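A.B. asks: Mind folding the following:
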Amino acid sequence: MKVMIFGATGMVGQGVLRESLRAPDVDAVLTVGRTRTGQLDPRLTELIQPDLMDYRQTEAAFKGFDACFFCLGVSSAGMNEADYARLTYDVTLAAAQTLARINPHMTFVYVSGAGTDSTERGRSMWARVKGRTENALLRLPFKGVYLFRPGVIQPLNGARSKTRSYRLFYAAAKPFLSTLRALLPNQILSTEDVGQAMLAVARHGAPKAVLESADIRALSRAAAQPLFDLHTG
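C.D. replies: Now for the predicted structure:
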């Protein structure tokens, strides 16, 4: 399986990249973003893409991939709707439309968020924009589109948010998150959970397109079970 990751330097993207490079059935990983990940692996290729709205010069490198994990995202704090839509809807669709044309057999997995508004008419600006983005992705001719809507995500294995406010939150919550995740496994995920669930969807699909935290958790547990059986059986 060959996978692409957009936003591999963000917290979620770091977790997805780690799980992809650990997966024995992943033959190649292509990361696309403005900066390098700092990871070294013979299966990893990094494409530096300064303009995330125009792929005409680099789209040849996108051919032949089985799945795309789109983890790019920005916080809506302090942003107006037009600017947030440009960095959320426009950036996502620029990549997705290019990939749908080149790789219609591809599975496209988009990291959205808990509370996303599929009606596009709610009061929350970020939720409306995310909903519009999800709806547009579902109309593209991919083999499958899956929309991940996680809530709180615990960063593991060195994953770190690029957003300062999130880093402060995770630093303050670090002593409690593992306990809370054990108590509320369907509400609080880890970066490992998200990465394993994305790979599971790339391999086998999922029963529905919109996947909330509990669905993501179930997928990650199912993906980890064969490995558990292999080591304990």
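
A.B. asks: C-alpha from now on. contacts and neighbour counts both.
C.D. replies: Will do.

A.B. asks: I figured V194 hits Q14, correct?
C.D. replies: No - V194 is beyond contact range of Q14, at 10.6 Å (criterion: C-alpha atoms under 8 Å).

A.B. asks: Please enumerate the shared neighbours of those two.
C.D. replies: Counting by C-alpha atoms under 8 Å, 6 or more residues apart in numbering, V194 and Q14 have no contacts in common.

A.B. asks: So V145: helix, strand or coil?
C.D. replies: When classified by DSSP: H, G, I helix; E, B strand; the rest coil, V145 comes out as strand.

A.B. asks: Can you get me a residue count around A172?
C.D. replies: 11 (other C-alpha atoms under 10 Å).

A.B. asks: what sits against L211?
C.D. replies: L211 sits in contact with Y146, L147, F148, R149, where contact means C-alpha under 8 Å, 6+ apart.

A.B. asks: got it, and L138?
C.D. replies: By C-alpha under 8 Å, 6+ apart, the neighbours of L138 are V145.

A.B. asks: so how far is V152 from it?
C.D. replies: 24 Å (C-alpha to C-alpha, to the nearest Å).

A.B. asks: re the thing from before, which one of the contacts of L211 is nearest L219?
C.D. replies: In terms of C-alpha to C-alpha, no member of the contacts of L211 lies closer to L219 than F148, at 11.3 Å.

A.B. asks: quick one: the closest one is in a strand?
C.D. replies: Yes - counting by three-state DSSP, F148 falls inside a strand.

A.B. asks: was I right about it contacting I216?
C.D. replies: Yes - using C-alpha under 8 Å, F148 makes contact with I216 at a distance of 7.3 Å.

A.B. asks: Show me which of those two is the more surrounded one.
C.D. replies: A direct count of neighbours by other C-alpha under 10 Å for F148 and I216 places I216 higher, at 27 against 24.

A.B. asks: Report the contact partners of the nearest residue to the more buried one once chain neighbours are set aside.
C.D. replies: Leaving aside its chain neighbours, I216 sits nearest to A197 (5.8 Å; criterion: C-alpha to C-alpha, 6 or more residues apart in numbering). Residues in contact with A197, defined by C-alpha under 8 Å, 6+ apart, are I216, R217, L219, S220, A223.

A.B. asks: One more sequence to fold, the one below, so I can look at both together:
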Amino acid sequence: MKTSALPYWLAFAAAVGALYAGFTLYRHEQARQAQIAAEEEISLPPLTDFELTKSDGTPFRSADMKGKVWVTTFFFSTCPGSCTRLNQNIKYLTSLDEVADADWVSISVDPETDTLPVLAAKAKELNADPERWVFCRGDFDDVRRIAHDYLHVGGVSLKGHNDFAVIIDKQGEIAGMFNAVSTQESKKGLEIIKRELAKEYVPAKEPEATPSTSSVQQDEVVLAPRGAK
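C.D. replies: All right, here's what the predicted structure looks like:
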């Protein structure tokens, strides 16, 4: 190496080092912010049901899914990473006759960008059956709580998510999770979905009504002996 070129290589190495250090600091800051967000979520009241908006503008309510088996994943339309493979894998799974009765719910982690028209375009791009595969959005804070508090999958940040698919059974309980970009994991998830579809839905029993004070008093009046004071 010529001596005259040495300063340039040293400057290049310093620039690369600075970039790496900056990236490392950025990753640490992202992790710290995610931890703060998780702690904030934990302090909130438990989330037992949730509501989002589907790409056609109609509501998606988790409470309406009782009696069905459904699978939820997180994504965003401008994702440069695994979202493409994730959604293509879901597209394949939705085409299988053996799980034709399962529903699929894709939730955006970038609701500011993923407006209803954007989600509708994504559904059209993937040729998603609107009766079986819906794309939803909601306030980001709500989406984050859904991931943490309802689906217990975590890993959600603004334009950030993991690739897990969460399977919800007919009773509204989590039946399992699988990595939806992994072929091997997806096979395991498929078996869980088939197992849950084969199960019978048992509606929760409504609590028995107790007679009100007024009705008891009315019965007592009716049953009181004639002439009683």
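
A.B. asks: what's the TM-score for these two chains?
C.D. replies: The TM-score (TM-score structural alignment, normalised by the length of structure 2) is 0.30; 103 aligned residues with a C-alpha RMSD of 4.9 Å.

A.B. asks: picking that back up, of the contacts of A197 of structure 1, closest to V201 of structure 1?
C.D. replies: L219 (7.8 Å).

A.B. asks: Not counting sequence-adjacent ones, nearest residue to the closest one?
C.D. replies: A197 (4.9 Å).

A.B. asks: re the thing from before, quickly find the element holding the residue nearest to I216 of structure 1.
C.D. replies: For A197 of structure 1, the enclosing helix or strand under DSSP states H and E is helix 191-204.

A.B. asks: ok, which stretches of structure 1 are helices?
C.D. replies: 11-22, 81-85, 91-102, 125-138, 164-183, 191-204, 213-232 (DSSP state H).

A.B. asks: and those helices as TSV, adding distance to A28 of structure 1?
C.D. replies: Shown next, in TSV, are those (distance: least, C-alpha to C-alpha, whole Å):
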stretch	distance to A28 of structure 1
helix 11-22	8
helix 81-85	31
helix 91-102	17
helix 125-138	24
helix 164-183	30
helix 191-204	13
helix 213-232	19
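
A.B. asks: Could you point out which of the ones you listed sits nearest A67 of structure 1?
C.D. replies: Here helix 191-204 is closest among those (C-alpha to C-alpha), at 5.9 Å.

A.B. asks: Pull out the buried residues from the closest one.
C.D. replies: T191, E192, D193, V194, G195, Q196, A197, M198, L199, A200, V201, A202 (16 or more other C-alpha atoms under 10 Å).

A.B. asks: Relative to I5 of structure 1, how far out is the first one?
C.D. replies: Spelled out, that is T191 of structure 1. From T191 of structure 1 to I5 of structure 1 the distance is 14 Å (C-alpha to C-alpha).

A.B. asks: what's near enough to touch R221 of structure 1?
C.D. replies: If you count contacts by C-alpha under 8 Å, 6+ apart, then R221 of structure 1 has D193 around it.

A.B. asks: if we go to 10 Å?
C.D. replies: R221 of structure 1 makes contacts with D193, Q196, A197, A200, D215, F228, as judged by C-alpha atoms under 10 Å, 6 or more residues apart in numbering.

A.B. asks: Please report how far the residue lying closest to E81 of structure 1 once chain neighbours are set aside lies from A222 of structure 1.
C.D. replies: Spatial nearest neighbour of E81 of structure 1, excluding adjacent residues (C-alpha to C-alpha, 6+ apart): M125 at 6.4 Å. Note on M125 of structure 1: its distance to A222 of structure 1, by C-alpha to C-alpha, is 35 Å.

A.B. asks: which secondary structure elements does the helix ranked longest in structure 2 contact?
C.D. replies: Taking DSSP H as the assignment, the helix of structure 2 that covers the most residues is helix 6-42. Packed against helix 6-42 of structure 2, as judged by 3 or more C-alpha pairs under 10 Å, 6 or more residues apart in numbering; DSSP states H and E, are the following elements: helix 140-145.

A.B. asks: Report the contact partners of E81 of structure 1.
C.D. replies: Here E81 of structure 1 is in contact with L87, M125, W126, R128, V129 (C-alpha under 10 Å, 6+ apart).

A.B. asks: let's see it at 8 Å
C.D. replies: E81 of structure 1 neighbours (C-alpha under 8 Å, 6+ apart): M125, W126, V129.

A.B. asks: nearest to I48 of structure 1, of the residues you listed?
C.D. replies: Using C-alpha to C-alpha, these come closest to I48 of structure 1 at V129, 26.4 Å.

A.B. asks: nearest spatial neighbour of the closest one, skipping sequence neighbours?
C.D. replies: A85 (6.0 Å).

A.B. asks: And for T191 of structure 1?
C.D. replies: That would be G15: by C-alpha to C-alpha, 6+ apart, it lies 4.9 Å from T191 of structure 1.

A.B. asks: Roughly how far does that neighbour sit from I102 of structure 1?
C.D. replies: When G15 of structure 1 is compared with I102 of structure 1 (using C-alpha to C-alpha), they lie 26 Å apart.

A.B. asks: Between the two ends of stretch 87-106 of structure 2, what distance do you get?
C.D. replies: Taking C-alpha to C-alpha as the criterion, the two ends of stretch 87-106 of structure 2 lie 9 Å apart.

A.B. asks: go on, stretch 133-144 of structure 2?
C.D. replies: 21 Å.

A.B. asks: Check which residues of it are buried.
C.D. replies: W133, V134, F135, C136, R137, G138, F140, D142, V143, R144.

A.B. asks: For A96 of structure 1, see how far away A136 of structure 1 is.
C.D. replies: 10 Å.

A.B. asks: Who has more neighbours out of these two?
C.D. replies: Neighbours were counted for A136 of structure 1 and for A96 using other C-alpha under 10 Å; A96 has more, 22 against 15.
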